[in-house]
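Enquirer: have a look; sequence and predicted model below, questions after that.
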Amino acid sequence: MPDVSQLIQEQRHGRRGRASASSASHPRPKIREKTQTSSSPGPQTTATPSLGSSFAGATTSSATASRTTKRSRASLATFWHLDRSLVVQVQNSLFRLHPSRLSQHSQFFAALFRNSPGRCLIVVDIDDDPESASSGRPPDRDSPTLVDAYAINPPSFNVLASLVRAAHALSFKSILTFAMHLLHQMWPNDLAKLPTPKERDAAAATQTILLAQECDTTRSSAPQTSDKTSASTCTPRQMLAHTQQPDPVTTCNAMRLCQRARLAEETQWHAWLVPSGLFELGMVDVFEGMRSLIDIDWKEKGFCIGCVSERRDVWSAKRQRLWDQLDVLLGLKDADAL
């Protein structure tokens, strides 16, 4: 009879043998040490891309991650998408966008990417001197407006000025064309379509003139005029004062009926116009003032139908001629450009 203790020892040795064999055939996996991966897209390389002569006011330089500014930067959640590979910082605003689509819409970014070797951090300084050849630096508040129009929806009237400045500064030609189309609808080239003072905002009118001076947004085709010298020799105030004077009417089918009215006009001209507020209106808005002058009921003041029609035609022609010369009077164009 075998010894029980010996059998127990043999069984124990057998289990150890099987366990050793099993461990030999299927080695126990080793736990590898986890390594922390960096979220950086790759090492920063040194590059000095060129934007070419089209962007003379912009200078580029290469920079490493250590040169990034320590100012507080805010990434806009609306334009911070994880599936986009380009991070653009405009002053304190961060955007993460598609470089290929930026190149399609912006000549500025197309030239920048064309001369940029691979992954790199590029610093672009845009000259904000209005006298320089550059279009200027887009204000920080304008950049989200530009990206919103570029990526999502067309702008409203309240953001149009911001859109024009930013699109002009960064050469988003298609968006600038779209913005200018809206701007031309608000301030049409046709004098007959000019909104009344109640329909337009005086602050918006001033801002539109400043936009034209800053971003060269003058009307593409101004009506032709034969008088090119008067606009260059007269100041806007002189032109306004000259325009408000009554024009003599050379012909009249009922001269006798109008003679008394003409004499009354010479002595009561100011009495007719001052109480109506026409002078004050003309100093604020010359075109609306002239329209009010044209719309006066001159027949009630004793003029015949022929005289009323003729003087209205004369003043309407003066109003149109002043409108045609407006770009020159505001300093947006030279007199030779008309």
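Expert: Alright, I've got the coordinates.

Enquirer: only C-alpha atoms from now on, for both contacts and neighbour counts.
Expert: OK.

Enquirer: which helices and strands does the host helix or strand of residue 309 pack with?
Expert: Assigned by DSSP states H and E, residue 309 belongs to helix 305-324. Applying 3 or more Cα pairs under 8 Å, 6 or more residues apart in numbering; DSSP states H and E, we find helix 305-324 packed against helix 286-294.

Enquirer: give me the contact list for the helix it packs on.
Expert: 196-197, 240, 244, 278-279, 281-283, 312, 315-316, 319, 323 (Cα atoms under 8 Å, 6 or more residues apart in numbering).

Enquirer: ok, now with 7 Å
Expert: 278, 281-282, 312, 315, 319 (Cα atoms under 7 Å, 6 or more residues apart in numbering).

Enquirer: closest to residue 297 out of those?
Expert: Nearest to residue 297 among these, counting by Cα to Cα, is residue 312 at 10.6 Å.

Enquirer: state the distance from the closest one to residue 261.
Expert: With distances taken as Cα to Cα, to the nearest Å, residue 312 is found 16 Å from residue 261.

Enquirer: can you count the residues close to the closest residue to residue 126 other than its chain neighbours?
Expert: Distances taken as Cα to Cα, 6 or more residues apart in numbering place residue 58 nearest to residue 126, at 4.3 Å, with adjacent residues excluded. By other Cα atoms under 10 Å, 23 other residues sit near residue 58.

Enquirer: dropping in the other structure now:
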Amino acid sequence: MFRDWATRSIQLEGMWPSSLAALSTTVIPHVTASDFTCRPAPYEHSRLLPADILCLVNTCKQLDLVWHTATAFDVFASLSIDEHTSCAPVRYVMYRRLVHDTGLLQNHRFDVLFGLEMLAQLNWESELADEEGKGVCALCASKLREKWETKREETWGKLDELFQLEELDVV
């Protein structure tokens, strides 16, 4: 039983590294297709307990809230840099184009950390240019990136609490 646990732990460690920088951006196919219902498993001890299911559901809700807050138009509209008001007219257009029209909002709903990284890595200055070639200035783009990078780091820091890992006595 201990060998089985150790094997699973090593596999989980490979999929879930201990640092945000080591987190892989490799897409795991069908990762959101499964659910966490209590159903028969090959071994009795591998079933999820109701408390674990509740923890997963609550964590999913919290991560969903992080994602929808980070991708809300308010993030774009809140850049109140007076000397850079020239970016304001294209903000909603860029928001619709890059967050909604590309599918980014829906595609990363269940992979919040990767989605926040994708938002921060976009080339906002050129990707968001309107028909006249007018996009977001470097300062506003930097502010947007900073918000998403900060949110990503904050979310990573809260995962132990969300998954209730701080309560485990692991030696």
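Expert: Right, received. Where do you want to start? Just so we're clear, the structure is a prediction, and the values are computed from it rather than from any experiment.

Enquirer: any idea what the TM-score comes out to?
Expert: Put the two chains on top of each other and the TM-score (TM-score structural alignment, normalised by the length of the second structure) is 0.61; 143 aligned residues with a Cα RMSD of 4.0 Å.

Enquirer: isn't the residue nearest to residue 126 of the first structure up against residue 111?
Expert: No. Counting by Cα atoms under 7 Å, residue 111 is not a contact partner of residue 58 of the first structure; they are 11.6 Å apart.

Enquirer: re the thing from before, any of the contacts of helix 286-294 of the first structure buried? List them.
Expert: Buried members of the contacts of helix 286-294 of the first structure, scored by 16 or more other Cα atoms under 10 Å, are 278, 282, 312, 315, 319.

Enquirer: quick check, nearest of these to residue 169 of the first structure?
Expert: Minimum separation from residue 169 of the first structure among these (Cα to Cα) is found for residue 319, which lies at 34.8 Å.

Enquirer: how much space between the equivalent of that closest one over in the second structure and residue 28 of the second structure?
Expert: In the second structure, residue 319 of the first structure lines up with residue 152, judged by TM-score structural alignment. The gap separating residue 152 of the second structure from residue 28 of the second structure is 20 Å, by Cα to Cα.

Enquirer: got it, and residue 88 of the second structure?
Expert: Residue 88 of the second structure sits 37 Å away from residue 28 of the second structure, going by Cα to Cα.

Enquirer: repeat for residue 158 of the second structure
Expert: In this view, residue 158 of the second structure and residue 28 of the second structure are 22 Å apart by Cα to Cα.

Enquirer: most centrally placed residue in the second structure?
Expert: In the second structure, the residue lying closest to the centroid (Cα atoms, centre = their mean) is residue 112, at 1.3 Å.

Enquirer: counterpart of that one over in the first structure?
Expert: Taking TM-score structural alignment, residue 112 of the second structure has residue 286 as its aligned residue in the first structure.

Enquirer: the helices in the second structure, which residues?
Expert: 2-15, 50-70, 73-77, 88-95, 104-107, 112-121, 124-127, 138-162 (DSSP state H).

Enquirer: got the angle between the longest one and helix 50-70?
Expert: Meaning helix 138-162 of the second structure. Counting by axes from the mean of the first three to the mean of the last three Cα atoms, to 10 degrees, helix 138-162 of the second structure lies at 170 degrees to helix 50-70.

Enquirer: now the fourth one
Expert: For helix 88-95 of the second structure against helix 50-70, the angle between stretch directions is 140 degrees (the same axes, to 10 degrees).

Enquirer: now the end-to-end length of stretch 61-80 of the second structure.
Expert: Distance between the two ends of stretch 61-80 of the second structure: 30 Å, counting by Cα to Cα.

Enquirer: name the residues of that stretch that come out as buried.
Expert: Buried residues in stretch 61-80 of the second structure, counting neighbours by 16+ other Cα under 10 Å, are found at 63-64, 66-67, 70-71, 76, 79.

Enquirer: next one: stretch 175-182 of the first structure
Expert: Using 16+ other Cα under 10 Å as the test for burial, stretch 175-182 of the first structure gives 175-176, 179-180, 182.

Enquirer: and that stretch, how far from the second structure on average?
Expert: With the two structures superposed, stretch 175-182 of the first structure lies on average 3.3 Å from its match in the second structure, counting by mean Cα distance after the TM-score superposition for the first structure.

Enquirer: hmm, who's touching that stretch?
Expert: In contact with stretch 175-182 of the first structure (Cα under 7 Å, 6+ apart) are residues 150, 160, 164, 167-168.

Enquirer: next one: stretch 85-100 of the second structure
Expert: Stretch 85-100 of the second structure is contacted by residues 73, 76, 105, 128, 130, 135-137 when judged by Cα under 7 Å, 6+ apart.

Enquirer: now residue 140 of the second structure. Nearest residue, chain neighbours left out?
Expert: Per Cα to Cα, 6+ apart, closest to residue 140 of the second structure is residue 79, 6.9 Å.

Enquirer: in the second structure, what residue corresponds to residue 63 of the first structure?
Expert: So residue 63 of the first structure corresponds to nothing, using TM-score structural alignment.

Enquirer: excluding chain neighbours, what is closest to residue 63 of the first structure?
Expert: The shortest distance from residue 63 of the first structure to any non-neighbouring residue, by Cα to Cα, 6+ apart, is to residue 121 (5.5 Å).

Enquirer: alright, that wraps it up for me.
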